[in-house]
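# Build me a structure from this.
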Amino acid sequence: MVPHLVTALTGPINELEQRILDSTPAIERWFRLEWMEHTPPFYTAVDIRNAGFKLAPVHTNLFPGGWNNLTQQMLPLAVQAAQAAIEKICPEARNLLVIPQNHSTNTFYLANIAQLVRIFHMAGLNVRVGSIDPAIKSPKKIELPNGDTVTLEPVVRTKRRLGIKNFDPCTILLNNDLAAGTPGILEDLHEQYLLPPVHAGWSVRRKSNHLRSYEELSKRFGKLLGIDPWLINPMSTRAEGVNVADGRGIDVLTSHVDAMLTKVRRKYKEYGINEKPFVVVKSDTGSNSMPAITVRDVKEVEALTRKSRAKAGGAAQGVGADEVVIQEGVLTNERVHDGVAEPVVYMMDRYVVGGFYRVHAERSSDESLKSPGASFVPLAFSDSAHLPQHGAKPGASAPNRFYMYGVIGRLAMVAASYELEATDPDAEVYE
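Reported below is the predicted structural model:
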């Protein structure tokens, strides 16, 4: 059953799609050369917004959940990508240990873990799920509504290795974003591969570093395509000393919001866009440390911060409450089943393996869809969504549209690769 997708099929986005399709050989060569020099993150999910006049990534997740939302038809690609990734890292790998989020009782999240176990099992590995949650003291089997089961087992740490009873993995896959910090049990594992590395965790990672890497890449990529990089890049800036929970630094935030709205207004005027500009204010650290706030007018800042104090409350007291990103808001012009929708592109190693739409019937096109009430709908394409169809008109072919999303998703993945290299505490620094 293919859901009904309504999207912006006219205007500038079609010109961008045509430019990307015409440049496919150059684009694929560009990516190929990048991956010769840089290591892709092990797996990545990128939220993309299609405004009809620009197409940009708004969030890059290096510990993606939601693998259970990939359809059965996408699994072979995921398995092939998993094989390629493992072969590159540990060709003789036999055992893989998956580490989930702590306190994971959410059955949707656990269905994601079950899907990851399935993918890596089909890729030829023995896979077990090892919990670092101190509450898990013996194997715990959990039956899921879809018929899957997940067995959480307590991890066992020796001096240099991590495993579970009678199971010694050569590779450990983190599906835990380490937002609460890196537990000591994961440190100094010099004999095993830990993927992604701990410095990709939200206790260390900053969105502003990623956005800076992406901005630089979008300039180079824009030059390759002969386009204004703004068409694929959400402008952003970072502010310190801002805490929406206690009202600190509101003048700093107001100044940054005003400057960003002015920049966006200028670009809208340049392109004859009659939409109301907006910005999104969010924590520079993990996505849950404060709610994303949509600001359409600088006068709203004071009122919104007052209102958000109750919402942010305890969460805003956590790490990074004083560091915020002010990001150009990107509208979404896509709809599925009358709900506002945005595509989420899933990648493993350097390959696009699939994706889905995040849909929210109660949100408007300028609001974040990552909130309670969101649903996940398989990609609205009945045929292959991974290979472009070069005869089709722009906007008329769903595979072409998804190929374009995959290009932007991979660009964000290259940016994540640059970001991880720049923040690697073990990297050698040459003067």
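# going forward, measure contacts between C-alpha atoms and count neighbours the same way
Fine.
# Can you give the contact residues for stretch 400-412?
The contact list for stretch 400-412, computed with C-alpha atoms under 8 Å, 6 or more residues apart in numbering, reads 17, 20-21, 45-46, 48, 55-57, 60, 214, 217-218, 232, 343, 345, 347, 350-352, 385-390, 392, 394-395.
# Now that we have those residues, which of them are buried?
Among the contacts of stretch 400-412, those classed as buried by 16 or more other C-alpha atoms under 10 Å are 17, 20-21, 45-46, 48, 55-57, 60, 214, 217-218, 232, 343, 345, 347, 350-352, 385-386, 388-389, 394-395.
# Could you also give me the structure for this next sequence, so I can compare it with the first?
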Amino acid sequence: MIPHLTTALSGPLLDLERSILNAMPAIEHWLRGQWQEHAAPFYASVDLRNSGFKLAPVDTNLFPGGFNNLNPDFLPLCVQAAMAAIEKVCPEARGVLLVPENHTRNTFYLQNVAALTNILRLAGLNVRVGSLLPETTAARTIDLPNGQSIVLEPLRRKGNRLTVEGFDPCAVLLNNDLSAGVPEILKGLEQPVIPPLIAGWSTRRKSRHFTAYDQVAQAFAKLIGIDPWLINPYFATCGQINFKERRGEECLAAHVDEILKNVREKYREYGITEAPFAVVKADAGTYGMGVMMVRDASEVLELNRNQRKKMAVVKEGLEVHEVLVQEGVYTYESVDDAVAEPVIYMIDHFVVGGFYRVHTSRGKDENLNAPGMHFVPLAFETSCLTPDFTGSPDCPPNRFYAYSVVARLALVAAAIELEQYPTEPELAATVA
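So this is what the prediction gives:
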């Protein structure tokens, strides 16, 4: 399925899609070179926005939680990619302990855990699911709406190994983004922990990711001869904000003003008549929390109490003191008159599919990762890996291929980003 692109401003995007399609051999060669230099994260998902004149990533998640939303036809792709990923991090692996989020009441998330468990088992691994919840003191089975079930077991620490009853795994796979910090039980393990603990939000920052992405986008744009802005949102950071006490608002307003100014110049260059907007989001965290859209710098100086409260705390009660100011990218894709944005899933450096995040009550310039969104049954019909050289640049296989390329650029950025953390003692100390 591909949604309708509801805009007449498709010229620049068609040119971009055409450039990507024409440069496919050079792009794939360049990406192969990147994976020789950088180790791909075990898995990731990338949120893209397609404005009809720009196609850019707006978020990269290193603990993806929507494997249940992928097209079932692409299960073999997932299994093969998982085999490759496991061989790299732990060639001897026979058993993997999966550590999920603590969302035991979120059946949609638990269906993701079940789907991920199935992929790993089909990749030839014994898999058990260990819960970080202290109230999980015995194994319990949770039945899911789709007819599947998962068994959650209490985690046990034996020396420097993480186990569950009767199972000593070769590796620990996290599907928990560590927003609340790194639990003691996960520190100092002798087993490989994937992704590494530094990939969690207790350490990771979106600004570092987009700094790395900016470098990748510049190099890629030079490779295929395009304006890097077409695939790269402007951004800035403000590291001394306190929404509750109204400190740092002037810094935030100045960054918003600068971003909007730069976007206006680009809009004039491309003849775009839309009004620029910026997204202010917590520099650490996920689930669409701590996000607001602004169209003028004055808006961040005039936040009411409820708005400041919403921005001050994100998932797991984490207080927000660092924010990312990012160029807002419109989404002009829609499904059944509902606004949609593509989400691309990767295991190792392989694209394994994607789906559309759809929201019936949000607009083209709003955050779609919010209550009321839905995914199923909007899984991609093609795998993002097989462009149609005889088709138009915007036919489904070719648009999906463009999605896969930009998503893999974000994955390269994530690989570079993760390489930087262990070299900084103050960050490494947080997970020592």
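# where does the TM-score land?
Remark: TM-score between the superposed chains equals 0.94 [TM-score structural alignment, normalised by the length of the first structure]; 424 aligned residues with a C-alpha RMSD of 1.9 Å.
# coming back round to it: taking the contacts of stretch 400-412 of the first structure one by one, which sit in strands?
Here DSSP state E is the test, and those give Ala45, Val46, Ile48, Leu55, Ala56, Pro57, Thr60, Pro343, Val345, Met347, Tyr351, Val352 as lying in strands.
# for the first one, what are its contacts?
It refers to Ala45 of the first structure. Thr60, Asn61, Leu62, Phe63, Pro64, Val344, Val345, Tyr346, Met347, Gly409.
# I figured Ser23 of the first structure was touching Gly226, is that so?
No. Using C-alpha atoms under 8 Å, Ser23 of the first structure makes no contact with Gly226, being 10.0 Å away.
# Show me which of the two is the more surrounded one.
The neighbour comparison of Ser23 of the first structure against Gly226 (other C-alpha atoms under 10 Å) goes to Ser23, with 14 against 11.
# quick one: the residue nearest to that one when sequence neighbours are not counted and Ser218 of the first structure, what's the gap?
In space, and not counting its chain neighbours, Ser23 of the first structure is closest to Leu225: 6.8 Å by C-alpha to C-alpha, 6 or more residues apart in numbering. Counting by C-alpha to C-alpha, to the nearest Å, the gap between Leu225 of the first structure and Ser218 of the first structure amounts to 10 Å.
# Can you classify Asn400 of the first structure by secondary structure?
helix (DSSP: H, G, I helix; E, B strand; the rest coil).
# And for it, the neighbour number?
26.
# what residue of the second structure matches up with it?
With TM-score structural alignment as the criterion, Asn400 of the first structure lines up with Asn398 in the second structure.
# again with Asn69 of the first structure
Checking TM-score structural alignment: Asn69 of the first structure goes with Asn69.
# got a list of what that match touches?
Asn69 of the second structure neighbours (C-alpha under 8 Å, 6+ apart): Asn112, Gly354, Phe355, Phe375, Val376, Pro377, Leu378, Ala379.
# what's the answer for Ala239 of the first structure, then?
Applying C-alpha under 8 Å, 6+ apart, the residues near Ala239 of the first structure are Val252, Leu253, His256, Glu323, Val324, Val325, Ile326.
# Selection in PyMOL covering whichever of those residues are buried, please.
To isolate the buried ones among the contacts of Ala239 of the first structure in PyMOL, judged by 16+ other C-alpha under 10 Å, type:
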select buried, resi 253+256+323+324+325+326
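# Now, the contacts of Ala239 of the first structure that are in helices?
Mapping the contacts of Ala239 of the first structure onto helices (DSSP state H) picks out Val252, Leu253, His256.
# Now do the end-to-end distance for stretch 383-393 of the second structure.
Using C-alpha to C-alpha, the end-to-end distance of stretch 383-393 of the second structure comes out at 16 Å.
# Report the distance from that stretch to the chain centre.
24 Å (C-alpha atoms, centre = their mean, to the nearest Å).
# Contacts for that stretch, please.
Contacts for stretch 383-393 of the second structure (C-alpha under 8 Å, 6+ apart): 14, 17-18, 21, 74, 351-354, 397-404.
# Confirm for me that Val324 of the first structure is in contact with Val281.
Yes. Judged on C-alpha under 8 Å, Val324 of the first structure makes contact with Val281 at a distance of 6.7 Å.
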